[in-house]
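Q: Sequence and predicted model, in that order:
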Amino acid sequence: MLKYLLLLTTLLSSCNTSHFNGGTIRWVPVDGCDATSPIEVTLIQTYIWTLARVACPTIGSSITPYAGDINSTLTCTANCGVTSSGFIPPSIIGICTGKSSVLGLSYSQRTDTVNLNSNDLFTASFKSNTGSFYRLLNGLSSTSTSAQWILSMVIDLQWLTNKGRINTPPVAMIVTPVAILVGIATQIQIPVGDVDSDQDVRCRWSVGTEECADVCFATYIPPGTILSTDCALTITGLVINDWYAAAIQVEDFQDNTTTVALSSVPVQFLIRVYATPSYSLPTLTSNQSYVDVDVGIPFTTTLFATNYGGTSVSISSIIIQTTFFGATQGSLIQETTNNSLYSSIVSWTPTSPQVGIQILCALAVDSFGTRSQKAQAAHHRRQLLQPLQAQPAHHRRQLLQSLQAQAAQHRRQLLQSLQAQAAQHRRQLLQPLQAQPAHHRRQLLQAQAAHRRRQLLQSLQARKCIRP
């Protein structure tokens, strides 16, 4: 299974209004345990644009939107009115989180908080205005044509009695454009996750004018393309330089037997077809593939890119895309002891509303536009491992050894911590018991057991919103 191979020469847009390159939108309840109106809900919009049409003055500044999008908002498009009365449509103009002159892309993200009412249920969408289009795409005839877009998510604040909380929708992220080799069946695994780990996450094609507009399956993607419910897309590129669009809904369900989704969020991305590159792709690795991080504690990870194109080629950029706001990226540094190795540090201080699964995707691009396979990491109590099959054999061995070493180290650290805690707890428990007469020891033991039960219940209530 090959994944995300890219030989990029130029990115051209022959139509001034063709500037959209996909994205994703999602929502998160700030406190899923509280169903009292008003309910704070965070909205996260992540989009990719053609750099020549949507400029990024500096990382961290507002993007310069295309003229037709200046007044665009994330708008209620279904069940509007009583069940969306607190929704105030936010702008789609976000903060520039990255750009690549080689890829010709700019990346933006925007986070807003709205106050909604208990049991609100409606659809919010970002759709193109008249005259605004995706970059030119290829249909079955491989003739480049313009296509309008819409991304839609269902916001459902109904209380789940059997779960004891408001549902939190799944999260998805993918670096666009994904590159595939012509004539070769390629599997693209879409990174998804759900903080409600007891639920089932599935993918399906977006359908209809209210979910995908002009890019519904299979208008701008080969009809033989297969999307499995576990979010793996298998596709074969037909013609070199073709551009395809994949419009997908990521949904969560009560369990693997139910057919009615609890929530639905979109992810749309582009795929481009390339010939086999003339030299090995750059590789991208991280010193951390998955990790738990704490609210308010600064987190850093280092991304390493290796160039295999020789002295005439260099790594031009490492691009990141995240499901969370606030990540910053340091400068690209070429190592002095190994001129083929480059690095960049990513920093992030999580906030309380960001608790849950978060995904960081990254890719390296060299001076000729050759792209690495993507790298991804998940944070906050969930593990999303890169498919080993996506790597060459020697890379698979290296990655597997690294993961095994990390797992062994994690087990040792966890065991040591538990043993230390258990020993300390035994000492603390034993000392007051030994100092008391027998009947006092029994009373103290009963009191401690009751206190422990209360602590456990409070912990469960905090985690699962159980009402006593």
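A: That came through fine.
Q: all contacts plus neighbour counts: C-alpha atoms, from now on.
A: Will do.
Q: Pretty sure Pro57 sits in a helix.
A: No: counting by DSSP: H, G, I helix; E, B strand; the rest coil, Pro57 is not part of a helix but coil.
Q: Grab the nearest non-local neighbour of it.
A: The spatial neighbour of Pro57 that comes closest, neighbours along the chain excluded (CA to CA, 6 or more residues apart in numbering), is Ile63 at 6.9 Å.
Q: give me every residue that touches that neighbour.
A: By CA atoms under 8 Å, 6 or more residues apart in numbering, the contact set of Ile63 is Val54, Ala55, Cys56, Pro57, Ile93, Gly94, Ile95, Cys96, Ser108.
Q: another one to put next to it:
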Amino acid sequence: MESILCLTLFILCTLCSVINGSHFRGGIISWRPINNTVTGTTTQILVHQRYSWARNWPSFPSPYCTEVTVAAQTPIAVSGAYTTCLANCSSSNYPSGGLSANMITTDCDANPIIQTWTGERYDTLTMPLTTSITIGYQSTAWFASLYIGANDPWSIVGRLNLALRPDGYINSSPVTTTLPVVFYQRNVSVVHVVQMADNDATDILICRWSSSAAGTNYNRVDECGGICLGLPVSTVLIGFNCTLSFTLPTANLYYACALQIEDYFSITSTTPMSSVPVQFLFYAYSPSAGVCAQRPSIIGVRPNRACIGVPVGVQLNETVIAQTYCPGQTIVDFVTTSPIGMTHSAISNPSSDIWVMTVTWTPSQSGSQGFCAGAIDINSLPSDPWCVTYLVGFISPELIQSSASPVDTARMLFEIMLMKFDAHELSEASAFLGPFCFSLFIILVIFICMSMFLSIINDSFRLARENVDPHNQQIFSFMSKKFQRWTGLQRITDEEIQEERDTIMRSEYLHPIENFPEKIDQFLDAINRLYMSQRMERERLKEITI
């Protein structure tokens, strides 16, 4: 009896642990130096962490988070949450106990399908330039409704490498941003782009699948826990622009995506300088019968994946505008991923098909910081994610790779016209500058061609006027009449038709000497036919006589 009781208690404790521990929803780890110029043997770096949790996790205090929690920048308390050094730790003085993984609230979403509480934090460390370590946050567990990795442990890790770059500066890791949950319809082919950026403008960014092969991957530890290759096996990843192509087969399930974004000094480099993890979820839905077939969309002056320079300490007001396309289709939620301190207004409806949310933010932290939003309508139909990168403290947007800048856009479009470009450079054209520069170039080409054409015509007419003689006058008159008839400006009269016929007849008989060779040929041919026919007749008569 005692053994049965112990076994029962053990099972109950295990179930409680699984239920209470299934709370992780993905995250990001990145870093950058405060100053990328070498001034000694150490440097200060800023480590950025961002994690999402299940909003309704029983260990979180009730009532659960709201926009009030976001505005108050409430800490998200998760016991035992630390980002620790996992590999090559002797090369650095990284804190032996790790960095806290308790976040400051940035977003809270109570949508029944999303239910996330998201936060981020920044930590400043002084570290030697010999540092080349793998840091990460590993614990348990993912939740039960996963396509792959249900209730499995998580592992999210990145490479922190302070070795000097070939150009003599200290490297900055790539940065990225994403919504914690992205909706796509079941059994529909999807193309999804994960945003990548880097403060080092010339770096080559490539993303790859996170790997559990600790002996061979760049970080030398398990990078993804239970969600390695968490998407369907037919999924295709294009690394240079981090584009995923896939189809979600089963509705009402979540699909975990685990990627590593790595930066290379040049296109010929074989070893990355750092590695940044990004883990998030896709959700497959089936639209209800009779609902609007067209999903809402986010519109506005900012193109998706744009970069915007903003000063430190100045308030930013960003308007997120969603449009609906069917009667009765209303926007009930904007799911967001925001930097610390950004607040979100209630949703307003200024017109029947327009829905607006305003975000307000006064940035206090320089560097690249991302914001994403997605609109969800009353039938749980989502818009595509809309993301922008804020360059806090920077004026020029040229620091961000794969984003729009005037110089890159114009250069890329001119190279397209010369058939001299790389395919991936197409992504450098912004929604406004691309068509504008292309149209400007076409107008310029047409102007040059028309100028050349008119110059040739003008010179030809000038020469015709200067060298007037009967033949030139006849040629000019003939061409002028033909042009007028071709364009329909002048119709041919009956007199002109008869004149042309008379001219043709006269040409045949007015100059008989010119036709003499032809007439001689015809005469000789007739004689030859006559001679041959008479010869054949004589031969026939001889045969009859014999």
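A: Done, it's in. Predicted, not measured: the structure shown is a model, and the values here were computed from it.
Q: so what number do they get for TM-score?
A: TM-score of the superposed chains, computed with TM-score structural alignment, normalised by the length of structure 1, equals 0.71; 366 aligned residues with a CA RMSD of 2.8 Å.
Q: Please dump the contacts of Ile63 of structure 1 into CSV; it should also carry neighbour count for every row.
A: What follows is the contacts of Ile63 of structure 1, written out as CSV (neighbours: other CA atoms under 10 Å):
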residue, neighbour count
Val54, 22
Ala55, 19
Cys56, 25
Pro57, 12
Ile93, 23
Gly94, 21
Ile95, 21
Cys96, 25
Ser108, 26
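Q: how far away is Val355 of structure 1 from Arg382 of structure 1?
A: In this view, Val355 of structure 1 and Arg382 of structure 1 are 11 Å apart by CA to CA, to the nearest Å.
Q: whereabouts in structure 1 does the helix or strand harbouring Glu508 of structure 2 align?
A: If you go by DSSP states H and E, Glu508 of structure 2 is part of helix 494-509. Applying TM-score structural alignment, one finds that helix 494-509 of structure 2 aligns to no residue range of structure 1.
Q: Asn21 of structure 1 pairs with which position in structure 2?
A: So, by TM-score structural alignment, Asn21 of structure 1 is matched to Arg25.
Q: And His344 of structure 1? What does it align with in structure 2?
A: Careful, residue 344 of structure 1 is Ser and not His. Alignment of Ser344 of structure 1 against structure 2 is given by TM-score structural alignment, with Met357 as its counterpart.
Q: three-state assignment of its match?
A: strand.
Q: residues in contact with it?
A: Residues touching Met357 of structure 2, when contacts are defined by CA under 8 Å, 6+ apart, comprise Thr319, Val320, Ile321, Phe334, His344, Ser345, Ala346, Ile347, Ser348.
Q: hmm, 10 Å instead?
A: Taking CA atoms under 10 Å, 6 or more residues apart in numbering as the contact definition, Met357 of structure 2 lies against 318-322, 333-334, 344-349, 373, 375.
Q: Next: Ile156 of structure 2.
A: Taking CA under 10 Å, 6+ apart as the contact definition, Ile156 of structure 2 lies against 26-29, 51, 83, 135-139, 210, 221-225, 258-260, 276-279.
Q: SS state for the residue mapped onto it from structure 1?
A: Aligned counterpart of Ile156 of structure 2 in structure 1: Leu151 (TM-score structural alignment). Reducing the assignment at Leu151 of structure 1 to three states with three-state DSSP gives strand.
Q: Roughly how far does Leu151 of structure 1 sit from Ile248 of structure 1?
A: Applying CA to CA, one obtains 9 Å for the distance of Leu151 of structure 1 from Ile248 of structure 1.
Q: Now list whatever residues contact both of these two.
A: Common neighbours of Leu151 of structure 1 and Ile248 are listed as Thr24, Ser206, Glu211, Cys212, Val265, Pro266, Val267, Gln268 (criterion: CA under 10 Å, 6+ apart).
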